[in-house]
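Asks: sequence unavailable; structure follows:
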């Protein structure tokens, strides 16, 4: 969890580098948190609670978008790739998956 908090604190650092363990830990924790929020959205039956959980899920995703992009750029810097490659993530499912697998390469 330490890596997750540290990466959220470095949301505006696009010049540095991120190692494999930082990226992998952040990706794992981020996916788990999003899955838990989505599960709660489907498990709850009260309409007001559903709206609250969906709103919190949306705010979480939007709030962590900049730290995620910064982490991808730092990881691409560490791999020696062009940081503009992060724009491939704009392609709907395939581009983001391709970018993710590039960043999962070990140093």
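Replies: Nice, I can see it. Note that this is a predicted model, so its numbers are computed, not measured. Residues are numbered from 1 along each chain as shown.
Asks: going forward, measure contacts between C-alpha atoms and count neighbours the same way
Replies: OK.
Asks: buried ones in the longest helix belonging to the chain?
Replies: Identified as the longest helix of the chain according to DSSP state H is helix 20-43. Neighbour-count burial for helix 20-43, with 16 or more other C-alpha atoms under 10 Å as criterion, is recorded at 20, 22, 23, 26, 27, 30, 37, 40, 41.
Asks: do the same with stretch 51-62
Replies: Of the residues in stretch 51-62, those buried (16+ other C-alpha under 10 Å) are 53, 54, 57.
Asks: pasting the second one now:
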């Protein structure tokens, strides 16, 4: 839960680096919360079939959009890549696979142009 809260505290911080664990814990909690809100939307009748999203789920998605982008950019920085690599996601199919691989890669050791290795700082 701490990883999730840390990402939210860095709401719009696009500089620096994010460890794999920080990124993936944030993704896991987002999935769990989205599923729970989707179930609540379904039970309360606020789910829209046309939009494919419910009221609570939509509000949550808007609330975490910027932190999600920020942690993704910081994760790319941790692998030694520019945050602009995020745009590869818009290449159908292959872009999402490439971005997933980048998110799974280990940190670049030592300091890079984006800052100190977060593994070394917290270890």
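Replies: It's in. The structure presented is a predicted model; accordingly, all values stated were derived computationally and were not measured.
Asks: ok so, going back, can I get the buried residues of stretch 51-62 of the first structure in JSON lines with distance to residue 103 of the first structure?
Replies: Formatted as JSON lines, the buried residues of stretch 51-62 of the first structure follow (distance: C-alpha to C-alpha, whole Å):
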{"residue": "53", "distance to residue 103 of the first structure": "31"}
{"residue": "54", "distance to residue 103 of the first structure": "29"}
{"residue": "57", "distance to residue 103 of the first structure": "25"}
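Asks: so which of those are in helices?
Replies: Per DSSP H, the buried residues of stretch 51-62 of the first structure map to helices at 53, 54, 57.
Asks: which SSE is the residue nearest in space to the middle of the second structure in?
Replies: Closest residue to the average C-alpha location of the second structure: residue 68 at 3.7 Å, with C-alpha atoms, centre = their mean. Here residue 68 of the second structure is covered by helix 55-78, with elements defined by DSSP states H and E.
Asks: what's the mean deviation for that helix versus the first structure?
Replies: Aligned to the first structure and superposed, helix 55-78 of the second structure gives a mean residue distance of 0.5 Å (mean C-alpha distance after the TM-score superposition for the first structure).
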